[in-house]
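**Student:** for reference, the sequence and a predicted model appear below.
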Amino acid sequence: MTSLNTYLTFEGNCENAFNFYRSVFGGEFAHVGRFSDMPADPTYPIGDEFRNQIMHISLPIGEHSILMGSDTGGHGGPVTVGTNFSISINTDSKDRADAYFAKLSADGKVTMPMASTFWGDYFGMLTDRFGINWMISFAEAPAQEE
């Protein structure tokens, strides 16, 4: 099964925003990850001022929807309100993830090629030829309980 969810991007206030959304929709966060949780990568260094910011957060809303988000962590330039979102696609196979990625990225811009990640997903990001941001993911590793 493939699912579509909204992914919001913030410039340092993601945690405050998601605490607000939780107060509106109820429920509990399925995941809260901070930039300090990431393995060190000299290609994408995280400054001390960003280490406590949100790398990824997810809030289930209803039975089939998840609101997700992150801070920029100092990467990706300034946030432009109104375009600070991506459509997140979660697929049921690596082949389907690759197919969606190839089709959506045609005449667009790949911002992160499809690759296995430290959190266990096969994941990539792109902006399509119409300027819409997409995140495509296949969970290679089984989900772990927190």
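**Tutor:** On my side now, so go ahead.
**Student:** make it CA atoms for all contacts and neighbour counts henceforth
**Tutor:** Noted.
**Student:** residues of the helix or strand encompassing Y7 that come out buried?
**Tutor:** Here Y7, judged by DSSP states H and E, is contained in strand 3-10. By neighbour count on 16 or more other C-alpha atoms under 10 Å, the buried set for strand 3-10 is 5-10.
**Student:** what helices or strands is that strand leaning on?
**Tutor:** For strand 3-10, the elements it packs on are strand 65-71, strand 85-91, judged by 3 or more C-alpha pairs under 8 Å, 6 or more residues apart in numbering; DSSP states H and E.
**Student:** what does the first one contact?
**Tutor:** Where contact means C-alpha atoms under 8 Å, 6 or more residues apart in numbering, the residues beyond strand 65-71 that reach it are 4-14, 53-61.
**Student:** comparison target, given below:
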Amino acid sequence: MIIYPHLSFDGKAEEAFTFYQSVLGGNFESGFHYFEDIPGAQIPDEEKRRIMHVNLILSPDQQIMGSDSMPSAGHQVHMGNNNHISLGVDSKQQGKEFFEKLSEGGEIESPYQKMFWNAYFASFKDKFGVSWMINYNLKENEE
């Protein structure tokens, strides 16, 4: 399992991550992914070029992930919800177990489910108000 920070922005993720790379170095795992890249999604024009996901790899064991908020979906970024602890789990089952236990008594933003980027993903706040994300990237031929 890998634990890494996930930072949320209000339309400044691309600018922030370009700055972080200029200072810290590293490489973007697969570039910037925009909300307009979501298959079949109806995204307001002013939100299409907001960042859905970016991953700055600093070393094999260190990375910073981030995204922009989506105001049309009711998301607002403010101090306290702009950081998540993100778990890159070793198996789909491990992710499910962590999600069920950590989210109990908390507030689920997105349940643990298969996503279009070929992964299982969840986001939630635990009963103490800490924001979490869980991601498991499916291996070849795995559902």
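**Tutor:** That came through, no problem. These numbers were taken from a predicted model, which means no experiment stands behind them.
**Student:** which of the three states applies to the spatially most distant residue from the centre of the first structure?
**Tutor:** Relative to the average C-alpha location in the first structure, and by C-alpha atoms, centre = their mean, no residue lies farther out than D107, which sits at 22.2 Å. Under DSSP: H, G, I helix; E, B strand; the rest coil, the three-state class of D107 of the first structure is coil.
**Student:** how near is whatever residue of the second structure lines up with E28 of the first structure to D68 of the second structure?
**Tutor:** In the second structure, the residue equivalent to E28 of the first structure is N27, according to TM-score structural alignment. Look at N27 of the second structure and D68 of the second structure: by C-alpha to C-alpha, to the nearest Å, they are 19 Å apart.
**Student:** same check on D37 of the second structure?
**Tutor:** Counting by C-alpha to C-alpha, the gap between D37 of the second structure and D68 of the second structure amounts to 14 Å.
**Student:** how far is stretch 42-60 of the second structure from where the chain is centred?
**Tutor:** Taking C-alpha atoms, centre = their mean, to the nearest Å, one finds stretch 42-60 of the second structure lying 9 Å from the centre of the chain it belongs to.
**Student:** F138 of the first structure against G124, yeah?
**Tutor:** No. Between F138 of the first structure and G124 there is no contact under C-alpha atoms under 8 Å: 9.6 Å.
**Student:** quick one on the thing from earlier: tell me the one of the buried residues of strand 3-10 of the first structure nearest I87 of the first structure?
**Tutor:** Out of the buried residues of strand 3-10 of the first structure, the one with the shortest distance to I87 of the first structure is T6. That distance is 5.1 Å, counting by C-alpha to C-alpha.
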